[in-house]
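> Give me the fold of what follows.
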Amino acid sequence: MSVVAVVAIWVTYLTGWTVLRQSLTRLPRPRWGAVLLWCVVAVPSLVQLLWAPELLEWGGRDASAIASGEWWRLATSIVLQDGGWFGTVFNLSMLAVTLLLIGDVCRGLTCVSVFLVGGVLANVLTLWTTGQSGAGNSMATMCLLAAMAVTVAWPRRPAREVLVPCALLVVATLSLVVTGDEHGPAVVLGLVMGAGLVRRGLPVDG
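Sure thing, here's the model as predicted:
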């Protein structure tokens, strides 16, 4: 991963979190749905690292295996990790912070749906654009973060408190796309999904 991509990923997280903070009226608190979603990702990831490394071979995103009919990998690769302990701790930490901050914006079925559908579609886009194998929840997390940032920022336009973070988010996303990083299409997908939620007037707190 290039230095530009690493910086862009951090900028995406930080700016997305900054936008979400604008919706907070009190200190965020974990919600049961968010805790459950985090556990659904964390438990298989930790089991893979501690006791069953073969899970990555069985359920990771592998272009040739998926082409042969193993479609479940598009979903199972979201709850497995290919970055060792560092990558796992990073991915689970980023997911935890994101789920905590979106608690008052999106919870329940909408949150789970955006995360899972976004993660699966991000895997499809990755295979279509680069064919890169791998595993991890980072793309699903960034898709969810981008989608919820849109739902917060859209009604506030062009409020000063979200204008700069949103501009930085767009620049970071373009940097990821231009450098060919797999997270770029995931963030774009999240922005589109967030816009779709707003335009259709769908509730994000149900």
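> Could you use CA atoms for every contact and neighbour count after this?
Fine.
> ok, how many other residues are close to Gly83?
Neighbourhood size, Gly83 [other CA atoms under 10 Å]: 15.
> Same question for Val43.
Under the neighbour criterion other CA under 10 Å, Val43 is assigned a count of 13.
> what do you get for Ala195?
Per other CA under 10 Å, the neighbour tally for Ala195 reads 19.
> Ala5 is in contact with Asp181, correct?
Yes - with contact defined as CA atoms under 8 Å, Asp181 and Ala5 form a contacting pair (6.6 Å).
> Next up, the contacts around the residue minimising distance to the centre of the chain.
In the chain, the centroid-proximal residue (CA atoms, centre = their mean) is Thr141; its distance is 1.8 Å. Residues near Thr141 by CA atoms under 8 Å, 6 or more residues apart in numbering: Met94, Leu95, Thr98, Phe115, Gly119.
> I have a second one here; can you model it like the first so I can compare?
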Amino acid sequence: MMGSLVAVAFWVLAVAVMLVATAAAGDTTPWRRPRASTAALWLIVLVPSLVQLLVPAMLSGLRRDWPLILNGQLWRLVTSVVVQDGGVAGLLFNAFCLTLVLLGAQLYWSGIRIWTTFWAGAIVSNLVVGPDLQPTGAGSSMAAFVLGSAIAANALCARQRLRAAGWASVVVCCVAVMVVGRDYHAVACAVGLLAGLLPPYGPRPARR
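Here you go, the predicted model:
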């Protein structure tokens, strides 16, 4: 039962992040053409993931593998993001989450902050979950959840639009479900919530 609730929380979190960003930015057209930096990040993550379907050995070569990381293969802290475990279903879920979070993020933050939060969050999350919680694994979900949770926390700090705060609270509730379910993605979300506390607060258009 708890596992099913955690799975639902994953999907709801991705949708809620999009709604946080659109409400905060006052933008009703989130499906506009992505910025170049958004498209580049999306392609960097998902193109290797598609190639992996044809070359399955990429997964073991690039995934987070804590004993190998301790042995000096530090690049796995980054490359684990661009391959996906869970087969086709895992790829489709992670692509869905990444797409929604990035489309929302580009309404809210600059490309520099999006890229920094995404990749730094991925590395920190891998460092935290790797030793004990999930020594072996791959996927973009933790990095996407870091970015999404950061936007939610930042929107709450901005104290701007009530609707944005409401959806940000939904994100926090999804994180709480992950914590209760003892799912390691809660670690990534916690990293994101802390990252979102860094100023400036509010979406880019509000700061111009």
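> Trace the residue nearest to the centre of the first structure over to the second structure, please.
Under the alignment (TM-score structural alignment), Thr141 of the first structure pairs with Ala144 in the second structure.
> In terms of helices and strands, where is its match?
helix 141-158 (DSSP states H and E).
> Tell me the helices and strands packed up against the helix or strand following that helix.
Sequence order places helix 162-180 as the next helix or strand after helix 141-158 of the second structure, per DSSP H and E. The elements that helix 162-180 of the second structure packs onto, with contact taken as 3 or more CA pairs under 8 Å, 6 or more residues apart in numbering; DSSP states H and E, are helix 2-25, helix 141-158, helix 185-195.
> Could you check the angle helix 162-180 of the second structure makes with helix 2-25?
Our comparison of helix 162-180 of the second structure with helix 2-25, counting by axes from the mean of the first three to the mean of the last three CA atoms, to 10 degrees, yields an angle of 160 degrees.
> How far off centre is helix 162-180 of the second structure?
15 Å (CA atoms, centre = their mean, to the nearest Å).
> Next: stretch 168-184 of the first structure.
Offset of stretch 168-184 of the first structure from its chain centre (CA atoms, centre = their mean): 14 Å.
> residues of that stretch that come out buried?
Buried residues in stretch 168-184 of the first structure, defined by neighbour count with 16 or more other CA atoms under 10 Å: 168-170, 172-177, 180-184.
> Could you do stretch 54-68 of the second structure as well?
Met58, Leu59, Leu62, Arg63, Arg64, Asp65, Trp66.
> Adding distance to Ile114 of the second structure as columns, could you present the helices and strands packed on helix 162-180 of the second structure in CSV?
Formatted as CSV, those follow (distance: least, CA to CA, whole Å):
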stretch, distance to Ile114 of the second structure
helix 2-25, 13
helix 141-158, 7
helix 185-195, 11
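> Most tightly packed of the ones you listed?
helix 141-158 (a mean of 28; mean count of other CA atoms under 10 Å).
> That one vs the first structure - mean distance after superposition?
Superposing on the first structure places helix 141-158 of the second structure at an average distance of 1.5 Å from its equivalents, by mean CA distance after the TM-score superposition for the first structure.
> same question, stretch 186-195 of the second structure
Mean deviation of stretch 186-195 of the second structure from its aligned counterpart in the first structure after superposition (mean CA distance after the TM-score superposition for the first structure): 0.6 Å.
> what range in the first structure does that stretch sit on?
On the basis of TM-score structural alignment, stretch 186-195 of the second structure is assigned to residues 184-193 in the first structure.
> what residues does the matching stretch touch?
Contacts to stretch 184-193 of the first structure, defined as CA under 8 Å, 6+ apart, come from residues 114, 118-119, 121-122, 125-126, 139-140, 142-147, 150, 173-177.
> Would you format the buried residues of stretch 54-68 of the second structure as TSV with secondary structure and distance to Leu41 of the second structure included?
Below are the buried residues of stretch 54-68 of the second structure laid out as TSV (DSSP: H, G, I helix; E, B strand; the rest coil; distance: CA to CA, whole Å):
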residue	secondary structure	distance to Leu41 of the second structure
Met58	helix	19
Leu59	helix	19
Leu62	helix	18
Arg63	coil	18
Arg64	strand	20
Asp65	strand	23
Trp66	helix	25
